[in-house]
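Undergrad: missing the sequence, but the structure's below:
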C-alpha cells in the first residue's frame, strides 16, 4: 500500500525544514554566499536583466547580496489573496510584513509584468532530478507558473543541497523548474 503523495510531501517538508532550521547562522550565511556565487556565474543569470526573487524567511537561502548589483533589476512578490503580484525592488525600498510574516513590497511599489522578466528564482524546500519542487504547500508558485505570461520564463529552484533529492511525489498541478541552484552548484534540467 502506497502513501498518499500529499502526505508524503508534508512529511518530507517537515523533515527538510527542520534540517534547514538546524543550520547555525554561520553555516546558513556560508551556504547562502556559495549559492549566490554559483548563481552569479551561470549563463542564465548573466543573460538576464530583470529577475524575480524573494526575501529570505525562516533560513531560506539568502539572496540579498545580489540585490545591490546595478546590472540587474529585481522583483519581489507580494501575496494578494491566492496570487503573487510582483513589484520592482531596489535596495533601500521599504518592505512590510505580509500575510505570512514575509517581508514584501508596499502595495504602491511599481508592478512588474511577465514581459519584463527574464528569470524567476523560486524559493524551494526541496527539488528533484526532474525539476519538480517541494514548496510550502500554498500553491503560489504552481499557480503563477501555470499562467500563460509566466510559463515561458526560465525558473531556478533555490535551496540548500540537502533538499536536492532524486525524486519527489508529483501531483497533476506541479510544474517542473528548468534549474536548481544550491551551495554546490547550479544544475540545469533537460526538458527531454
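TA: Great, that's in hand. Everything numeric here is computed off the predicted structure, so don't read it as measured data.

Undergrad: use CA for all of it now, contacts and neighbours both
TA: Will do.

Undergrad: Check the secondary structure at residue 92 for me.
TA: At residue 92 the chain is in coil, as set by DSSP: H, G, I helix; E, B strand; the rest coil.

Undergrad: And the strands in this protein?
TA: With DSSP state E as the criterion, the chain has strands at 50-52, 73-80, 83-89, 95-97, 103-105, 119-123, 126-128, 133-134, 155-158, 164-165, 179-182, 185-188.

Undergrad: burial count for residue 115?
TA: Burial of residue 115, expressed as a neighbour count using other C-alpha atoms under 10 Å, amounts to 10.

Undergrad: What's the local residue count around the nearest residue to it once chain neighbours are set aside?
TA: Excluding the flanking residues, the one nearest residue 115 by C-alpha to C-alpha, 6 or more residues apart in numbering is residue 149, at 7.2 Å. Using other C-alpha under 10 Å, residue 149 is surrounded by 13 other residues.

Undergrad: And here is the other one:
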C-alpha cells in the first residue's frame, strides 16, 4: 500500500501539471455536476472552503449559491485546538488571509453558523478512492469535525486525485460522494 506521503506527493505533482485551461474546464465540469445534483438543490446552507492553488475552484460555486439564495458557510481554522468554526459569508470581501494562505471569514463581521444548520458539506482533500476514502492535507480538521454532524458530504476532485486506495486509519472520515469532471464516481 502506498504511504500517505507518497500519494500526497504524486497527486500534488499531477495537479501542478494541469494546464490553466485543463484546470478551468475541469473545475467548471465539476461545478456543473454539483449544481445539477439533488443534494445541491435540496440544500439551503452549504459549507465549503475557499479554494487555493490547484484545488477545484469553489469561487464560482459560492457565487452561484448566493445567486440561488443559499447561505454559504466557510470554515475558520484554529491551528492550536485543531478545530474549525463555520461562518456565513455574503461576499468575498468578508474574507481575510489566515494561516497557510487560507482565505477565511473575518470573525467580527461574519455570523457563526451552528453545525446543525448545515445541509451539505463540500469536503476538501488531496486524494480520494472510490469507497469514499479521503486523504486530506494532514491537519485532521475534517476528521475531527465530520463525526459531529450528520450531513451529506461531497468531495470535488480532478481525475488525477482519484487513487486506487487511500490508506486510512480508524479516525479517518470518508465522504459520501465524490464528483469528478465526468460526474459522480461514488
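TA: Structure's in. What do you need? Predicted, not measured: the structure shown is a model, and the values here were computed from it.

Undergrad: nearest to residue 44 of the first structure, of the strands of the first structure?
TA: Nearest of those to residue 44 of the first structure, taken as C-alpha to C-alpha: strand 119-123 at 7.5 Å.

Undergrad: quick check: angle from the closest one to strand 73-80?
TA: 50 degrees (axes from the mean of the first three to the mean of the last three C-alpha atoms, to 10 degrees).

Undergrad: Per the alignment, name the residue of the second structure opposite residue 74 of the first structure.
TA: When the second structure is aligned by TM-score structural alignment, the residue opposite residue 74 of the first structure is residue 72.

Undergrad: Hmm, residue 63 and its match touching each other?
TA: No: with contacts counted by C-alpha atoms under 8 Å, residue 72 of the second structure stays clear of residue 63, the gap being 9.3 Å.

Undergrad: Please say which of those two ends up with more neighbours.
TA: Residue environment comparison for residue 72 of the second structure versus residue 63 gives the larger neighbour count to residue 72, 24 against 15, counting by other C-alpha under 10 Å.

Undergrad: residues contacting the match of residue 74 of the first structure?
TA: With contacts defined as C-alpha atoms under 8 Å, 6 or more residues apart in numbering, residue 72 of the second structure is in contact with 45-48, 62, 65-66, 88-90.

Undergrad: Give the aligned equivalent of residue 56 of the first structure in the second structure.
TA: In the second structure, the residue matched to residue 56 of the first structure (TM-score structural alignment) is residue 51.

Undergrad: Tell me, how many residues neighbour that match?
TA: Counted with other C-alpha under 10 Å, the burial measure for residue 51 of the second structure works out to 14 neighbours.

Undergrad: That one reaches residue 62, doesn't it?
TA: No: counting by C-alpha under 8 Å, residue 62 is not a contact partner of residue 51 of the second structure; they are 10.4 Å apart.
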